[in-house]
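S.K.: coordinates only, no sequence provided:
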């Protein structure tokens, strides 16, 4: 499943960043330097990973990277296939160590299917604060927990995957942005959204999964509608773990970084 792959990779990505094999490093560098990868704004992603220390917040870097990504044209299926195949080939050892089955055909197909919805979700913007939703949710989380440095993001995702209490209050996660995210996810990937409906409704209320977009949320992804819409909250499933509103905050962030 695409989201299993993405969350697993995201959760361990920072932890193994300094111990990648030379083959994997080459694959990532070559992908970032490829003109075909422009649609993912790789320069912004590299800057995010390279310039952030283990004590500074990743939020400014995430905002810069996503702002650039959302202004780029959509990746084509052929581009996604090339990028994913190259990374799987070069980083097969690292991915296998994370428990990811490196069946390139299956992963490419699922990524191609999920990419439009994920991109739409990552480019949602709160017009009341003029802020992209992912950085806004990260800021809420940071204000309620601790500085979201690279190391702390790894620790947070580890808790999510193991089902531990993250300490993120519902007040930080149950916002118009997360309601919008759920609506987008339910429209594009209803099977994924359905696994989280119950836990999300119990945490934020049934109005968060009613399919209605909240006011003040705008889709900013290039080549998509620029009209302001109303939305719902995103909850992802990793294996048998169902993630509610508090989980979507951190998962959205790490997923964005390693989408």
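M.R.: Nice, I can see it. These numbers were taken from a predicted model, which means no experiment stands behind them.
S.K.: alpha carbons only for contacts and neighbour counts from here, please
M.R.: Noted.
S.K.: show me the longest helix that occurs in this protein.
M.R.: In terms of residue count, the longest helix belonging to the chain (DSSP state H) is helix 104-122.
S.K.: got the contact list for that one?
M.R.: 1-2, 66, 70, 77, 80-81, 84-85, 88, 132-134, 181, 184-185, 188-189, 219-221, 224, 252, 256 (C-alpha atoms under 8 Å, 6 or more residues apart in numbering).
S.K.: whichever of those end up buried, select them in ChimeraX.
M.R.: In ChimeraX, a selection of the buried entries from the contacts of helix 104-122 looks like this (16 or more other C-alpha atoms under 10 Å):
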select :1,2,66,70,80,81,84,85,88,132,133,134,181,184,185,188,189,219,220,221,252,256
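S.K.: which element follows the longest helix of the chain toward the C-terminus?
M.R.: strand 124-126 (DSSP states H and E).
S.K.: buried set for that next one?
M.R.: 124, 125, 126.
S.K.: sorry, back to before: now, the contacts of helix 104-122 that are in helices?
M.R.: Short answer: the contacts of helix 104-122 in helices (DSSP H) are 2, 66, 70, 77, 80-81, 84-85, 88, 133-134, 181, 184-185, 188, 252, 256.
S.K.: adding another structure so you can compare the two:
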């Protein structure tokens, strides 16, 4: 979960830094103006990360985004399919380095539709009043004695051993995340269970959720066509960039969870 989430943030930084083709810009504008996508992903809240510089702190923005994302209805399969198809078709050239293109849209759509509910549950776990992703990011900041920014998040991807320590990975939050994955996709959990046990303990992988953990994701799915579009042209491109990164990041979750 942790590795997949940092990849999502890194992709947001990558996408925002690129020179986007005219065709892709038009596609992103279309996607950004899709009210259904905006309503279930809350992408506008991530704009400070996408439009920021290398020293932009990420934790406050992530916390704000997750608060809105978890309180919004989940994306419907129809909305997910529309996002993936539009982005991979209209931005095929721009996304070629990520391995996403129009020919992979069907497979990517199926994967995201399958794993999106699990990813959403993991992202919306809370301990007390604190979102578990935010808590984990705060723990990483304590570990590195500094503020997480776009720049050092990308650098941490090249040296994950610096943050994959027991005080970060063996928390009640990540035990709960593992339990969610065990319940929803046991085959995936089994693949990294031995590694988790060796770093934490056997009880960590027993499939139970600590009593301090709760689920904040709204148990509701958005109905396609039920939202009002946001036609603010000043934010269209930024929202589109976030959606592009989110599609790639969710794909990363399915491969790395």
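M.R.: Happy to help now that I have it. Owing to the predicted nature of the structure, the values given are computational and were not obtained by experimental measurement.
S.K.: what would you report as the TM-score here?
M.R.: Here the TM-score for the pair of chains, by TM-score structural alignment, normalised by the length of the second structure, is 0.77; 220 aligned residues with a C-alpha RMSD of 2.6 Å.
S.K.: counterpart of residue 195 of the first structure over in the second structure?
M.R.: Under the alignment (TM-score structural alignment), residue 195 of the first structure maps onto residue 191 of the second structure.
S.K.: I meant residue 182 of the first structure, not that one.
M.R.: Match for residue 182 of the first structure (TM-score structural alignment): residue 178.
S.K.: number of residues surrounding its match?
M.R.: Look at residue 178 of the second structure: counted by other C-alpha atoms under 10 Å, it has 26 neighbours.
S.K.: again with residue 164 of the second structure
M.R.: Neighbours around residue 164 of the second structure, by other C-alpha under 10 Å: 15.
S.K.: A strand includes it, no?
M.R.: No: read with DSSP: H, G, I helix; E, B strand; the rest coil, residue 164 of the second structure is coil and lies in no strand.
S.K.: any idea how far residue 147 of the second structure is from it?
M.R.: Residue 164 of the second structure is 17 Å from residue 147 of the second structure, where distance means C-alpha to C-alpha, to the nearest Å.
S.K.: ok, back up a step: for the match of residue 195 of the first structure, give its distance to residue 170 of the second structure.
M.R.: 17 Å.
S.K.: between the two, who's got more neighbours?
M.R.: A side-by-side neighbour count of residue 191 of the second structure and residue 170, using other C-alpha under 10 Å, places residue 170 first with 17 against 11.
S.K.: tell me the contacts of the more buried one?
M.R.: Residue 170 of the second structure neighbours (C-alpha under 8 Å, 6+ apart): 199, 200, 204.
S.K.: let's go with 6 Å and repeat that
M.R.: Applying C-alpha atoms under 6 Å, 6 or more residues apart in numbering, we find residue 170 of the second structure in contact with residue 200.
S.K.: what's the spacing between the residue of the second structure most remote from its centre and residue 117 of the second structure?
M.R.: Relative to the centre of the second structure, the most outlying C-alpha is that of residue 202, 27.9 Å out, by C-alpha atoms, centre = their mean. Distance of residue 202 of the second structure to residue 117 of the second structure, given as C-alpha to C-alpha: 26 Å.
S.K.: once you drop chain neighbours, what's closest to residue 252 of the first structure?
M.R.: residue 134 (6.7 Å; C-alpha to C-alpha, 6 or more residues apart in numbering).
S.K.: that's a strand at residue 92 of the second structure, yeah?
M.R.: No: according to three-state DSSP, residue 92 of the second structure belongs to no strand; its state is coil.
S.K.: can you tell me which residues contact it?
M.R.: Contacts of residue 92 of the second structure by C-alpha under 6 Å, 6+ apart are residue 101.
S.K.: and residue 151 of the first structure, by the same measure?
M.R.: Taking C-alpha under 6 Å, 6+ apart as the test, what residue 151 of the first structure contacts is residue 54.
S.K.: next, the distance between the ends of stretch 237-251 of the first structure.
M.R.: Note: stretch 237-251 of the first structure ends 10 Å apart using C-alpha to C-alpha.
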